[in-house]
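K.L.:
Take this sequence and fold it.
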Amino acid sequence: MSSNLNSNVSANLSAEDTVKEFFGGGAGAATTSDSDALSVSLANLWQTIHENRWGIILFMIAGCLAGVFKAVSETPVYQARLTMAVEPSSSRGGQSNVFDPFAYRFYETQYELLKSRSVAERVVDQLQLVERESVQSLLLSPSIFRSLTREFTRLTGISLVDEPKVPQTKIDLTAKEKEQKRRWLTGIIQSGVSVSGGEKTNLVQVSFRSINPDFAAEIANELVSAYIDLGLDSQLSRSQQTTQWLSQRIDGLKVSLDQAQSNLQRFLVEENLLDSSRSAQITTSELQTLNAEYNGARAKLDELAKRYGARHPKITEARAEMLAAKQRLDSKSRSISSSREKQVELARLERDVQVNQELYEAFLAKFKEADISASGSQVASARIVDRALPPSGPIYPQKNRIIVMWTLGGLMFGIMLAFLRQQLDSTFKTGRMLEEKLGLPLFGILQSLGKDTKAVERHYLDNKRSVFSESINHIRTGITYSNVDNPPHVMVVTSSVQSEGKTTLASNLALSYAQQGKTLLIDADLRRPRIKHIIETDTPYGLVDYVAGMVELSDCIRQDKDEKNLFILNSGTTPPNPLELLASDRFRQILQDLRGRFEHIIIDTAPVLPASDAVVLGRLSDALLMVVQSDKTTFHMARDAVKRLNASRVPVAGLILTQANIKKAHSSYYGGYYGYGAYAYVEDSAAKES
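P.N.:
Sure, this is the predicted structure:
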């Protein structure tokens, strides 16, 4: 018999360790490795999503519906695109094939010109948009209601609202209204233009966006035409301005030249002079002739002096000729010196004539070159390659993308709220969480039986093979083998606050222990007794009356009607001082006497935080069990209760998580444990079939 008992004990210990390790570990659970911690974190993440799956799905559906509404209510936008070739202008004699490292500036300039106000104003004027009454409907987005009705008509073919007919007639506006509308239309066209291209080729794409496809193509084509016309007009204007300026300068230079020539001519006539070049030639020739005559006369005098005396008549005649020649030469020299000032003035006048003549001829040549350049230059620098056509479909909204993005946004928002809720929720959800945060062993988990279940405090008696009953047996086993050498006989059941399920645990645990021997259930919650309401007895007396010495023990204790090994000791009369009564020596002696009468004693007492009864009873018991309600008891409440017990040197033997929602929780926490309970159902079914 001893060997059988040892083998059963070993089997129970092995099963107990396996179960505890599966759903949260026990007193001897080993620390997890890094990989296990990662697995636990991922499991917690999935658990959060699983617990809040319906809320997340609701947010995802709401996001999808919002995306559908946005996609349907958005006004379609069409984009018409035109392709054109743009090249820098070059004159007939220019070098167009020379590499220009700054050519990108030219294209950037053309892009800005295409989007300029001048081009947009030309489009407005050429298309006469100011006078067109239909332009309002082509540029302004319809209301959300009209967008929804149009989408409904497109999908079903049923017209809910007749589309208003837009008149094509012109409207009469005042000058001020026309100017305001022209500015408004110009701004609208400028904002709808986009230009791209020109990076590797000379092709440029010009696009215009509008809610009307035909109007988008019309504006795109007219925009490029206006741009080309603007270039032509600009170059023609520059040529005209250059020609006009050169013509004005030539006329002025012609007047200056005529005035200079007139001044020169008048000076020559007044001073009886020739022009500088002819006067210089004549003067030089006369001086040379006079000098030659003087030298000849002197040579003749020297020759005669050799043959004749000084008084010879030929000598006298030759000397007179030499003196006359010298006199003529000196007279001419003096005449030239006296006319030097006139020569300087003459040179100045001639220089004025020359300068005016050169300027006149230079500007005349430039004028002729400008005419030739204007007639032979390459004026058109842009040409249309592909004209814009009305687009077949809108570029916005991309309905599928909007719906997907809003759906994903709703999903992510729901997940974020779920995690935020988890972070703000400090209640206990699982046994693993309870063990990790409080650092105490977990004896078991009790599932929530729901509001429809009657007499939950006596559920063990109604169905001993149910999942709930198997959980009670599991807790009983954990308590028994928490101290194998000296199993606890007197056990106190308490909680942090009221309504956590301590009475339910105490009642069902007493029924479970009654299967092993004589068991006493004491209702020591003297402030709010509960057991007397769930177990009917034929005596009004109880623990208070017995401790006070008013009645005998036999008058207080009653045997359970449905379980012969279970005896009930109710609280009895409500005392004015429950703590003093439980801390009395009389109660200590009574509890010691009851130890000898019963194999197991279960005491249901008041919660720890509101009262100190559990501290007093914990010192007199062998084990104190603390009940924690799932999704209600916060970490701070349970921690304060444990601290209070530890401060009084009352250790907590183990924890019990009550009212756990198995359907809501993930199977990785409870599936293994409650799978064991489900096995009992299968066993019963097989037995019935046999």
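K.L.:
Every contact and neighbour count from this point should use C-alpha atoms.
P.N.:
Noted.
K.L.:
what comes up buried for stretch 562-578?
P.N.:
Asn565, Leu566, Phe567, Ile568, Leu569, Asn570, Ser571, Gly572, Thr574, Pro578 (16 or more other CA atoms under 10 Å).
K.L.:
now what about that stretch, what contacts it?
P.N.:
461, 510-511, 514-515, 517-527, 529, 531-532, 540-545, 556-560, 613 (CA atoms under 8 Å, 6 or more residues apart in numbering).
K.L.:
Recalculate using a threshold of 6 Å.
P.N.:
Outside of stretch 562-578, the residues within contact range by CA atoms under 6 Å, 6 or more residues apart in numbering are 514, 518-524, 526, 532, 541-544, 557-560.
K.L.:
this one next, for a side-by-side:
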Amino acid sequence: MLVKSDDLKRNDEFIDLSKYIQLVKRNLLAIVVFAVFVTACVTFYVLTITPEFKATSTLLIENQQKKVISIEQVVGVDTSKQEYYQTQYEIIRSNRIAEKVISDLGIGVIESANNAIAESDEPSGLKAFVNNVKEMVYNLPLLSDYIQKPLPVLDEQLKDSHRQRVLREFKKNLSVTPVKETQLVHITFLSKDPLMAANVANAIGEAYIQNHVESQLEANQQASIWINSRLGELQLQLQSSELKLAQFMEREGLVDAAGIDSLATTELTNLTNQLSEARDRRLAAESLYSVLQKNRDADLSSLYAIKQVSNHPQIRDIRSNEVDAEKRVFELSKRYGPKHDKMIRAQAELKALQNRSTKILKQLVVGIEKELSTALEQERGLKRELELKKKEFQSVTLKKAEFETLRREVNTNRQLYDLFLTRQKETSATSDYQNAIARFTDRASIPLVPAKPRKVLIIAISAVSAFIIGLAAAFILEAMRNTFERRADVEEKVGLTGLGSVPKILAKKYRKSKIGAELFLDKEHKDFGESIRSIRTSLILSLMQSKRKCVAVTSPISGEGKTTVSVALAESFAAMEKVLLIDCDLRKPSVGERFSLSNAQPGMTNYLLMGAELEDCIYHHEESGLDVMTSGLLIPNPQELLGSEQYKEMIESLSEKYDRIIIDTPPVNVVSDPMLVANVTTSCVMVVKANSTKVNQLNFAISRMLKYKSVIEGVVLNQDQSKTQDAYQYYGYEHS
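P.N.:
Here you go, the predicted structure:
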């Protein structure tokens, strides 16, 4: 029956692992054979490979080289940057180091590289064929004038090309690997000779160290030559600058370089101080003179009250004496009378001091006037002299600037000369010092175990890979397969019930002739009979509710074994019921041939069209108890007969006499006869050939049958070669 049910839909929603497990089981032998074959081939190939040995030496690259001189080296790089180590790794890999090692180790390394080059140069079959074709084309008479042959390679070009190939082959086997977060680097060399591998790994490190030493020595020598040449130039420059300075001092009359401006500066400072003092004196004189002029008519006491007058040294002294005299007169007046001698002398002394004060004041006025005139003249003289000294100082400043320029040039040339002289002596003293950039922490030892090939690992990987490839191929082929290999494929791909599968008959007598009716009864093919009985059981269960008696057996295309299934299925039902087998294939009938009936045997067309008796048209097979109605005489219009009321009435009449009617029909996709038959029987069984019938062919046949409202009870898979047929043998039906 058409069983595209909810169960199948639900099955599409999850992965059925059992299906894949069964797929692996079915193809396990082929997968294992493929894996064993591939593993054997790989094992044979691996055993023929010449083993290669790997040796590793370890270097410690210094980030700060030892210094034997007090100043920085003439040449060098910044060792504090990460690029410094990357540069050293590339130097180790460089052609210069490789050439030095090849030269030092000699013929052994060259022969090893030459052998590898010779193996790679050995032309393959295709390459040799292409070379021969090219040579033939170049030699053709008609084409030789138009096609230019390749120019011959010169010996020098060959040598250079061979040298480069030797270097490439050598460096291909060399690896330089820095150790993370350290200053260590591993130098590894791969060779078929373990001794050579160790020697080259050590020689690379030694060549790298020696190359750095030689580079430093060469750089120091070049620096020494350059320093010596520059030293002579600097000496001449120093002598020239010293001579210019001496000539300048002689021309300007300078004796002491430090006293060029000291005298001028001192004189200018003194004149400035003197001018300041003269200005102060002149201002004081002007102030006093102005006060005296304003108080020219004032009395003596009023003049004394003026601060500038009272503070004058002469006035201050005489005023002090006058005050003392007044005190004595005052004291004596308390004791003596005005005419006493002491009083008279004291008053006379006071009078004399007052007269003297008046005289001094008059002289002071005259002296202040002269002092003011002198102060003015002295100030003007000092100003004139100061201006002259300033001009002289400016001239001295210009001389000093020129002197400083000459002296600075001398000092600079002397410093450069001293620096180069010191470097020249240090470079000469350390010219033969070898400062190594790196040192060995571990030297390479002779390897005892080959690094390549890792035979066990390769064989194991090849075995696993071959097995995986075999599995993948099985899954891919299964996914690409568009036919039915097993009974379960029918339900998965088209949604029809699989009634059962019929094994392929491998007996020799059936290879070139059609299978007869005796096959079902043949004890040598019990598995065939058991598969038919299983199909019978499935069909009985399918027809149990509908109680349909007539079943049409058809197939999508011809050659799928529907007649064999029809005959065997009818024989199996005959063991239980009264059964009639009708051959409705009116184009290529074959049922009569299966029962060894002659073509003259009356059949269905004889009964329907020629008035033959029904009993004469039915053949009874004694061995199986089956009644058979052949197709009868061939007619030109089978569809008209199968669609007629006569045919329908015949089927209805026979249904009353028989418990089961099995009808063999033509292929569905070839002609429309099966649809007419199924329209009467309303029930059919589809037969497909295992690994032959395409899914789209079966789907097309199903769609045609469903248009006529025919019920497809299920599908029989014929000529099944899958291992599911062994299930019958499990119950003792296997044949020898």
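K.L.:
circling back to that earlier point, inside helices: which ones of the contacts of stretch 562-578 of structure 1?
P.N.:
Lys532, Leu543, Val544 (DSSP state H).
K.L.:
Select from the residues you listed the one having the most neighbours.
P.N.:
Across these, neighbour numbers were computed from other CA atoms under 10 Å; Leu543 holds the maximum, 26 neighbours.
K.L.:
Could you say which helix or strand holds Ala325 of structure 2?
P.N.:
Using DSSP states H and E, the element containing Ala325 of structure 2 is helix 313-333.
K.L.:
now do Phe106 of structure 1
P.N.:
helix 103-114.
K.L.:
residues of that helix that come out buried?
P.N.:
Tyr107, Gln110, Tyr111, Leu113, Leu114.
K.L.:
Distance from the chain centre to the helix holding Ala325 of structure 2, please.
P.N.:
116 Å (CA atoms, centre = their mean, to the nearest Å).
K.L.:
and it, which stretch of structure 1?
P.N.:
On structure 1, no counterpart of helix 313-333 of structure 2 exists by TM-score structural alignment.
K.L.:
May I see the buried residues of that helix?
P.N.:
Ile315, Ile318, Arg319, Asn321, Glu322, Ala325, Glu326, Arg328, Val329, Leu332.
K.L.:
Show me which of those is closest to Asn413 of structure 2.
P.N.:
Ile315 (70.5 Å; CA to CA).
K.L.:
Centroid-nearest residue for structure 1?
P.N.:
The centroid of structure 1 falls nearest to Gly409 when counting by CA atoms, centre = their mean (12.1 Å).
K.L.:
Now check structure 2 for the residue matching that residue.
P.N.:
Going residue by residue (TM-score structural alignment), Gly409 of structure 1 aligns to Ser465.
K.L.:
Going along the chain, name the strands of structure 2.
P.N.:
53-61, 174-178, 184-191, 438-442, 498-503, 550-554, 579-583, 619-621, 626-629, 660-664, 683-689, 711-720 (DSSP state E).
K.L.:
Of all the ones you listed, which one is nearest Gly470 of structure 2?
P.N.:
Across those, closest to Gly470 of structure 2 is strand 711-720 (CA to CA), at 23.4 Å.
K.L.:
what range in structure 1 matches that closest one?
P.N.:
So strand 711-720 of structure 2 sits over residues 651-660 in structure 1, by TM-score structural alignment.
K.L.:
can you list contacts of that stretch?
P.N.:
Looking at what lies outside stretch 651-660 of structure 1 - CA under 6 Å, 6+ apart - the contacts are 441-448, 623-630.
K.L.:
Need the max-distance pair from those.
P.N.:
Ser448 and Ala623 (24.8 Å).
K.L.:
More neighbours: the two, which one.
P.N.:
Ala623 (25 against 17).
K.L.:
Can you find the partner of that one in structure 2?
P.N.:
Under TM-score structural alignment, Ala623 of structure 1 pairs with Ser683 in structure 2.
K.L.:
Tell me who's in contact with its match.
P.N.:
Ser683 of structure 2 neighbours (CA under 6 Å, 6+ apart): Val551, Ser710, Val711, Ile712.
K.L.:
how do the residues you listed look in structure 1, which are kept?
P.N.:
Retained contacts for those in structure 1, judged by both residues aligned by TM-score structural alignment, their matches' CA atoms under 6 Å, are Val551.
K.L.:
Packing partners of the longest helix along structure 2?
P.N.:
Secondary structure of structure 2 per DSSP H: the longest helix is helix 341-429. Using 3 or more CA pairs under 6 Å, 6 or more residues apart in numbering; DSSP states H and E, the elements in contact with helix 341-429 of structure 2 are helix 194-252, helix 262-294, helix 313-333.
K.L.:
hang on, the earlier thing: name the nearest residue to the match of Ala623 of structure 1, sequence neighbours excluded.
P.N.:
Distances taken as CA to CA, 6 or more residues apart in numbering place Val711 nearest to Ser683 of structure 2, at 4.7 Å, with adjacent residues excluded.
K.L.:
Glu112 of structure 1 -> structure 2?
P.N.:
Using TM-score structural alignment, Glu112 of structure 1 lines up with Glu90 in structure 2.
K.L.:
ugh, typo on my part, it should be Ser237 of structure 1
P.N.:
So, by TM-score structural alignment, Ser237 of structure 1 is matched to Glu218.
K.L.:
still on that earlier bit, any chance of the buried residues of stretch 562-578 of structure 1 in JSON lines, plus distance to Glu218 of structure 1?
P.N.:
Below are the buried residues of stretch 562-578 of structure 1 laid out as JSON lines (distance: CA to CA, whole Å):
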{"residue": "Asn565", "distance to Glu218 of structure 1": "99"}
{"residue": "Leu566", "distance to Glu218 of structure 1": "97"}
{"residue": "Phe567", "distance to Glu218 of structure 1": "98"}
{"residue": "Ile568", "distance to Glu218 of structure 1": "96"}
{"residue": "Leu569", "distance to Glu218 of structure 1": "97"}
{"residue": "Asn570", "distance to Glu218 of structure 1": "95"}
{"residue": "Ser571", "distance to Glu218 of structure 1": "95"}
{"residue": "Gly572", "distance to Glu218 of structure 1": "97"}
{"residue": "Thr574", "distance to Glu218 of structure 1": "95"}
{"residue": "Pro578", "distance to Glu218 of structure 1": "95"}
